[in-house]
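# no FASTA, just this:
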């Protein structure tokens, strides 16, 4: 009976570790901006395919030096065009925001997770199944996006650095001489 009790206690201890601190550390994306780091808690339970693609691109360094090509005051900052947005390799301001990556586009993973300040969502064309590498960070709540775009994460620290990203001009928020993601890494918080 003592052996059973010890084994049961060990299993409970392991289960609480897995469900506690270890599980909460989760997947994070750290974006180094000119004003400091931004840590994003990724949500693979909400959008597993999109999170996996973001992590794969970040691990390859594809997001490093990619511009925030579209930034709209009171709305969001968009980045992630690894094809035309890399400010050190082939940056094309006229095409930034129209590219993706060499990986395939993804089927939508819409959820009930709301778009609020700090939410990270995937950018796409009119086709709901066209998200690839681009994503945006919300400056403010945007309930009109709920159920229309895939949520992949939320900013858990450094939102004050997101707030300092250079804003764009005009209705579409195009940015001349844009800020960039200096370095993007994947890890545990």
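Right, received. Where do you want to start? Everything numeric in this text was worked out from a predicted model, so none of it was measured. Numbers count the residues shown, from 1 in each chain.

# make it CA atoms for all contacts and neighbour counts henceforth
Noted.

# nearest spatial neighbour of the most centrally placed residue in the chain, skipping sequence neighbours?
Nearest residue to the geometric centre of the chain (CA atoms, centre = their mean): residue 120, 5.0 Å. Excluding the flanking residues, the one nearest residue 120 by CA to CA, 6 or more residues apart in numbering is residue 137, at 4.6 Å.

# So what's the residue count around that neighbour?
Neighbourhood size, residue 137 [other CA atoms under 10 Å]: 26.

# next up, a second structure to put side by side with the first:
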């Protein structure tokens, strides 16, 4: 009887200890099965689309104008003046200014002209060129003369060279595209622009 009791107690002890050991096991993260998906840039298809390349910082080189207020765009049809919004869209304005100061836009065309918008600044001239930068959204309304930045399907990423000017009320674009300026002079020139017209220069003051 004592022998059976001893065997029984030994069995109970082993069972309890085994249970404790099993409860202390910590699950291990299987790193081999943890995959990081690369960021991809979708092909541009939406309205005011532009190609998406890896994000780029404003071009280095000529020092940007401090707190720029206006940019004058000279075209083969005449010139127009853009009031810039550096306080609301600092990165976009800095990028635009640096491109202007390095003659990036010289010779580029307006590749898209519709009854409500004029778009240009594409180095390829067909809406697929240029790099990418972060979108700077605001609630400033897009109206006649508003100057915005083209982008692809990802609202967070905009093109770093293509810009557009609204020739009609474009309030439906508000909060969807970067609004970095307003044409204050020469809107009549903008209205005359056609596909293939060229930019002679962009100067900033």
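Nice, I can see it. On a predicted model such as this, the values are computed, not experimentally measured, just so you know.

# How alike are these chains, TM-score-wise?
The TM-score (TM-score structural alignment, normalised by the length of structure 1) is 0.70; 138 aligned residues with a CA RMSD of 1.4 Å.

# in what helix or strand does the residue nearest to residue 120 of structure 1 lie?
Assessed by DSSP states H and E, residue 137 of structure 1 sits inside strand 135-138.

# burial count for the counterpart of residue 162 of structure 1 in structure 2?
Counting by TM-score structural alignment, residue 162 of structure 1 lines up with residue 190 in structure 2. Residues near residue 190 of structure 2, counting by other CA under 10 Å, number 22.

# The alignment partner in structure 2 of residue 31 of structure 1: helix or strand, and which one exactly?
Superposed on structure 2 with TM-score structural alignment, residue 31 of structure 1 falls opposite residue 73. Here residue 73 of structure 2 sits within strand 70-75, counting by DSSP H and E.

# ranges for the helices of structure 2?
For structure 2, the helices defined by DSSP state H occupy 2-23, 90-101, 187-192.

# of these, which approaches residue 205 of structure 2 most closely?
For the helices of structure 2, distance to residue 205 of structure 2 was read as CA to CA. The smallest value, 9.4 Å, belongs to helix 90-101.

# The closest one vs structure 1, average offset?
Compared with structure 1 after fitting, helix 90-101 of structure 2 deviates on average by 0.5 Å (mean CA distance after the TM-score superposition for structure 1).

# Neighbours of residue 200 of structure 2, how many?
For residue 200 of structure 2, the count of nearby residues is 18 (other CA under 10 Å).

# ignore the last one, residue 24 of structure 1
Close neighbours of residue 24 of structure 1, defined as other CA under 10 Å, add up to 13.

# swap in residue 172 of structure 2?
Here the number of neighbours of residue 172 of structure 2 (other CA under 10 Å) works out to 11.

# residues contacting the closest residue to it other than its chain neighbours?
In space, residue 172 of structure 2 comes closest to residue 142 once its chain neighbours are excluded; the distance is 7.5 Å by CA to CA, 6+ apart. The contact partners of residue 142 of structure 2, taken as CA atoms under 8 Å, 6 or more residues apart in numbering, are 166, 169-174, 179.

# give me the number of residues near residue 3 of structure 2?
For residue 3 of structure 2, the count of nearby residues is 7 (other CA under 10 Å).

# The residue nearest to residue 172 of structure 2 -> structure 1?
Using TM-score structural alignment, the equivalent of residue 142 of structure 2 in structure 1 is residue 115.

# likewise residue 153 of structure 2?
In structure 1, residue 153 of structure 2 lands on residue 126 (TM-score structural alignment).

# how deep is that match tucked in, by neighbour count?
Residue 126 of structure 1: 8 surrounding residues under other CA under 10 Å.

# if we can go back for a sec, relative to residue 107 of structure 1, how far out is the match of residue 142 of structure 2?
Distance, residue 115 of structure 1 to residue 107 of structure 1, by CA to CA, to the nearest Å: 19 Å.

# In structure 1, where's the longest helix?
helix 2-19.

# helices or strands next to it in the packing?
Applying 3 or more CA pairs under 8 Å, 6 or more residues apart in numbering; DSSP states H and E, one finds that helix 2-19 of structure 1 contacts no other helix or strand.

# List of residues touching it?
With CA under 8 Å, 6+ apart as the test, helix 2-19 of structure 1 has contacts from residue 23.

# Can you point out the buried residues in it?
Neighbour-count burial for helix 2-19 of structure 1, counted by 16 or more other CA atoms under 10 Å, picks out no residue.

# from the middle of its chain, how far away would that helix be?
Computed by CA atoms, centre = their mean, to the nearest Å, the chain-centroid distance of helix 2-19 of structure 1 equals 36 Å.

# try stretch 106-119 of structure 1
Chain-centre distance of stretch 106-119 of structure 1: 11 Å, with CA atoms, centre = their mean.

# Next, the distance between the ends of it.
Criterion CA to CA; first-to-last residue distance in stretch 106-119 of structure 1 is 19 Å.
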